[in-house]
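>>> Return atomic coordinates for the entry below.
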Amino acid sequence: MTKLSVNINKIATLRNARGGNLPDVLKAAMDCERFGAQGITVHPRPDERHIRYQDARDLKPLVKTEFNIEGNPEPRFIDLVLEVKPHQVTLVPDAHDAITSNQGWDTVKYRNHLTDIVRTFHQHGIRTSIFVDPDPRMAEAAAYTGTDRVELYTEAYAAGYQKNREAAIAPFAAAAEAATKAGLGLNAGHDLNLDNLRYFVQTIPGILEVSIGHALIADALYYGLETTIQLYLRELKPWLPV
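Purely as a prediction, here's the structure:
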């Protein structure tokens, strides 16, 4: 079954809005695991407007499932990852002023750059994943960097799901097939939610992990965190009908 990694950035956003330590990001991460999450994701940005670099350091000894750190591989970020040594690092080309991630890597243009970064992380035993748009060419080119996985950027799928889910998922299926043929593992994330998640993972076999934060935390306002995580895990069960 596809693993659920909970992105806890939005919990940190709420904490930072008032200062102090409420809600407690570290406790929230441990509770997510206790409630069934199979991984914890954080995405520290240079301005530390949600997850702080120190949060990543503090989380490492606490996370008992799988720890995934996402971000743009600038020098400070690389140093953090090499210090913390998470199970996985996901390389995302987000600009400093981006509200949220809004594009995947051009793995053709930045092949040499990404190859060097992947090699550095591999030397420290850290699995790598590269954030890519649903383009078979980008997925194929990612394999030449030596990365272990690609993460499909699913915003376009989520945006088109209600209108025509078959058309919305078609480019993702093509990119996933290209990645699999190139020997890469598949992750996915961005705007996946309780409405569109099951169709995505059942239509595209082999998704190893989904990283979900914004929608999951928003749902938790109504259902509670424990129930929400269980609802998302239910959507990932392969035997349930679409």
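>>> C-alpha only now, for contacts and for neighbours.
Will do.
>>> count of residues packed around residue 97?
The number of residues packed near residue 97 is 9, by other CA atoms under 10 Å.
>>> Please disregard the earlier target; I meant residue 145.
Residue 145 has 21 neighbouring residues, counting by other CA under 10 Å.
>>> so it sits right up against residue 112, yeah?
Yes - here residue 145 reaches residue 112: they are 7.3 Å apart, a contact under CA atoms under 8 Å.
>>> all helices of the chain, in order?
Along the chain, the stretches classed as helices by DSSP state H are 9-18, 25-34, 53-59, 75-84, 111-123, 136-142, 155-160, 165-181, 197-203, 214-223, 225-235.
>>> for the residue most central in space within the chain, what are its contacts?
Residue closest to the average C-alpha location in the chain (CA atoms, centre = their mean): residue 211, at 3.8 Å. If a contact means CA atoms under 8 Å, 6 or more residues apart in numbering, then residue 211 has 4-7, 41, 187-190 as its contacts.
>>> this one next, for a side-by-side:
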Amino acid sequence: MTKLSVNINKIATLRNSRGGNIPNVVAAALACERFGAQGITVHPRPDERHIRYQDVYDLKAAISTEFNIEGNCQEPRFVDLVLANKPTQVTLVPDALGQITSNHGWDTIKNRDYLEDMVKRFQDAGIRVSIFVDPKEEMVEGAAETGTDRIELYTEAYASEYGYDDKKAIAPYIRAARKAQEVGLGLNAGHDLDLHNLKYFNEHILGLLEVSIGHALIADALYLGLEETIKRYLAALKA
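Coordinates of the predicted model:
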């Protein structure tokens, strides 16, 4: 079964909008674990507009499932944060400063030498590394050359096309997944996956190990409740 890692950034966004500590991001993460999520994801950004750097330390001390920290390794403070907390996995995302949300993967060919150095730095600290990439076979091959453990396929294009031409939407991801298997990379996916498009994606992408879902899942929880929402996402991920 593909693992579900819940991105709790939006919980932190709600907290920060009012000040104080309601809702509590650690309590929310523990609830996600209790309701069946197999991992917790955070994506701290330099302006700390949602997850704060201190949240990462607090979560690391509290959660018992896999911990995935996403972010831009070109930010020295981010690198220091990851190395200080040693999560299960670090996902390297090429965000620009002030970017609202991730909107593209790494050019693993152009940035191969840089990524190779960063991958080794994190792996030497005992951290599994995943590189965020677009669903292009050449980018998957380039990622493999960096020595990374996994890639995470950026799924916004799939989510936008799904419901109009499902076969066309999924086709590049099927090819990218096959290439990942050929070159020995583990496979994650994330961005705009939701209860409408997740099951189809999971059924067609062989070898999918983990999805990271935040915005849609937290939004669904407003209507369904967090426990029921996680239950439905887990059901969509069953083989």
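>>> which position in structure 2 aligns with the residue nearest to the centre of structure 1?
Matched across to structure 2, residue 211 of structure 1 falls on residue 212, judged by TM-score structural alignment.
>>> chain center to stretch 57-69 of structure 1: distance?
Remark: stretch 57-69 of structure 1 is offset 14 Å from the chain centroid, using CA atoms, centre = their mean, to the nearest Å.
>>> Repeat that for stretch 61-73 of structure 1.
On the basis of CA atoms, centre = their mean, stretch 61-73 of structure 1 sits 10 Å off its chain's mean C-alpha point.
>>> next one: stretch 160-168 of structure 1
Here stretch 160-168 of structure 1 is found 22 Å from its chain centre; the criterion is CA atoms, centre = their mean.
>>> and that stretch, which residues are buried?
Within stretch 160-168 of structure 1, the residues that count as buried by 16 or more other CA atoms under 10 Å are 161, 165, 168.
>>> and it, how far apart are its ends?
Taking CA to CA, to the nearest Å, stretch 160-168 of structure 1 runs 5 Å from one end to the other.
>>> List of residues touching that stretch?
Outside stretch 160-168 of structure 1, the residues touching it (CA under 8 Å, 6+ apart) are 156-158, 169, 196.
>>> picking that back up, packed most tightly, which of the helices of structure 1 would that be?
The highest average neighbour count among the helices of structure 1, using mean count of other CA atoms under 10 Å, belongs to helix 136-142 at a mean of 23.
>>> Give me the mean deviation of that helix from structure 2.
By mean CA distance after the TM-score superposition for structure 1, the fitted helix 136-142 of structure 1 averages 0.4 Å away from its aligned residues in structure 2.
>>> Tell me how far the spatially closest residue to residue 190 of structure 2 that is not a sequence neighbour lies from residue 19 of structure 2.
Nearest in space to residue 190 of structure 2, with sequence neighbours left out and distances taken as CA to CA, 6 or more residues apart in numbering, is residue 212 at 5.1 Å. Counting by CA to CA, the separation of residue 212 of structure 2 from residue 19 of structure 2 is 27 Å.
>>> Could you do residue 199 of structure 2 as well?
37 Å.
>>> With residue 135 of structure 2 instead?
If you measure residue 135 of structure 2 against residue 19 of structure 2 using CA to CA, the figure is 39 Å.
>>> which one of those two has more residues nearby?
A direct count of neighbours by other CA under 10 Å for residue 135 of structure 2 and residue 19 places residue 135 higher, at 23 against 9.
>>> show me what contacts residue 20 of structure 1?
By CA under 8 Å, 6+ apart, the contact list for residue 20 of structure 1 is empty.
>>> burial of residue 89 of structure 1, as a residue count?
For residue 89 of structure 1, the count of nearby residues is 26 (other CA under 10 Å).
>>> So residue 235 of structure 1 sits against residue 202, correct?
No - counting by CA under 8 Å, residue 235 of structure 1 stays clear of residue 202, with 9.6 Å between them.
>>> Count the residues that sit near residue 124 of structure 1.
By other CA under 10 Å, 12 other residues sit near residue 124 of structure 1.
>>> these two touch, right, it and residue 84?
No - contact criterion CA under 8 Å: residue 124 of structure 1 and residue 84 do not qualify, at 10.5 Å.
>>> that older thread, so of the contacts of residue 211 of structure 1, which ones are in strands?
Applying DSSP state E to these, the entries found in strands are 4-7, 41, 187-189.
>>> of the residues you listed, closest to residue 226 of structure 1?
Proximity of these to residue 226 of structure 1 (CA to CA) peaks at residue 6, which lies at 11.9 Å.
>>> Identify the residues contacting that closest one.
32, 37-41, 211-213, 216.
>>> what's the answer for residue 187 of structure 1, then?
By CA under 8 Å, 6+ apart, the contact set of residue 187 of structure 1 is 129, 149-152, 207-211.
>>> Pick out whichever of the contacts of residue 6 of structure 1 sits closest to residue 61 of structure 1.
Out of the contacts of residue 6 of structure 1, the member with the shortest distance to residue 61 of structure 1 (by CA to CA) is residue 40, at 12.4 Å.
>>> Look up how far residue 136 of structure 1 lies from the closest one.
For residue 40 of structure 1, the distance to residue 136 of structure 1 - CA to CA - is 28 Å.
>>> Ok, residue 196 of structure 1 next?
22 Å.
>>> now swap in residue 202 of structure 1 and tell me
To residue 136 of structure 1, residue 202 of structure 1 is 19 Å away according to CA to CA.
>>> same question, residue 91 of structure 1
18 Å.
>>> same deal with residue 130 of structure 1?
The spacing between residue 130 of structure 1 and residue 136 of structure 1, counted by CA to CA, is 14 Å.
>>> Repeat that for residue 171 of structure 1.
Distance of residue 171 of structure 1 to residue 136 of structure 1, given as CA to CA: 8 Å.
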